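Trainee: The following comprises the amino acid sequence and a computationally predicted model.
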Amino acid sequence: MAERIPDEWKLAVLAILNDGDPDRIEVRQTTALIPFGDLFLGAFAYELLNAFEDGLTDEDLEGRRIYDMEEAGETWAFIFTHRKKKIYGKLCLTPDNELIIIYSAHAPHKGDKI
């Protein structure tokens, strides 16, 4: 069931995205970068990061906390809109708030609701 994503988590993720340090951002190729490129033909990697930045600035963004990921951290899945297309995003913030892992960035497979 969807719930409001905590502002503290969003702000920590946005700080890393805004910093732009590639050592602090991991993007999964097969489940995030490639599918995002399929949705937005010719998109560059930085556009994926910009899309997440825009999506996370939505004050009412709701998602679902994911507890069974391999890496330690707080992971949220959510659906947001970028350039008039819905995107399913899944993103982890590590416990030290120093790294984000973008697991997913693709068209929703199970409808528009999280």
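Mentor: Ah, there it is. Numbers count the residues shown, from 1 in each chain.
Trainee: Please count neighbours and contacts with C-alpha atoms only from this point.
Mentor: OK.
Trainee: Helices of the protein, start to end?
Mentor: 7-19, 34-39, 45-56 (DSSP state H).
Trainee: Using CSV, lay out the ones you listed together with distance to residue 79 and mean neighbour count.
Mentor: Below are those laid out as CSV (distance: least, Cα to Cα, whole Å; neighbours: other Cα atoms under 10 Å):
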stretch, distance to residue 79, mean neighbour count
helix 7-19, 14, 16
helix 34-39, 13, 17
helix 45-56, 8, 17
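Trainee: possible to save these as JSON lines with distance to residue 87?
Mentor: Shown next, in JSON lines, are the helices of the chain (distance: least, Cα to Cα, whole Å):
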{"stretch": "helix 7-19", "distance to residue 87": "17"}
{"stretch": "helix 34-39", "distance to residue 87": "8"}
{"stretch": "helix 45-56", "distance to residue 87": "9"}
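Trainee: this is the comparison structure:
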Amino acid sequence: MSPVLEPVVPLSARRRTVPRWLRRTTGPLLLLVLWQVSSATGVLPSDTLASPGTIADTASGLLEDGTLPHAMLVSVQRVLIGLALGGVIGVSLALVSGLSRLGEDLVDAS
């Protein structure tokens, strides 16, 4: 007679757990609630940091009149220009530093 094999079930599968997506969203949601409550009760002054509700209202107004998409496009353009300039300058300095002893002394010293 052959032995009866029982499937091995991990302990984590045996107990009911809160889904991971819910655990991961709880922290940020609690932070938003705490921020809103602190703003509403006056603990966090509005001139220091606007409440999430105020930010959402302002963002919706800027979306409706088309100001926000244009401003975001300008910001993305500035970021890309800065990234390109930084990349060109960084690669140039790396080449100067790596290809000559004088360049290494001048660039790597700082």
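Mentor: Perfect, I can see it now. Quantities reported herein were computed from a predicted structural model and do not represent experimental measurements.
Trainee: Got a TM-score for the pair?
Mentor: Here the TM-score for the pair of chains, by TM-score structural alignment, normalised by the length of the second structure, is 0.26; 46 aligned residues with a Cα RMSD of 4.5 Å.
Trainee: looking at it, residue 82 of the first structure is touching residue 51, isn't it?
Mentor: Yes. Counting by Cα atoms under 8 Å, residue 82 of the first structure does reach residue 51; the two are 6.0 Å apart.
Trainee: before we move on, back to that, of all the helices of the first structure, which one comes closest to residue 27 of the first structure?
Mentor: Closest of those to residue 27 of the first structure is helix 45-56, at 9.0 Å (criterion: Cα to Cα).
Trainee: And the most centrally placed residue in the second structure, how far from residue 99 of the second structure?
Mentor: Nearest to the mean C-alpha position of the second structure, by Cα atoms, centre = their mean, lies residue 28 at 12.1 Å. With the distance defined as Cα to Cα, to the nearest Å, residue 28 of the second structure ends up 49 Å from residue 99 of the second structure.
Trainee: do the same with residue 76 of the second structure
Mentor: 34 Å.
Trainee: do the same with residue 13 of the second structure
Mentor: 58 Å.
Trainee: what about the two, which has more around it?
Mentor: Set residue 13 of the second structure next to residue 99 and count neighbours by other Cα atoms under 10 Å: residue 99 wins out with 11 against 8.
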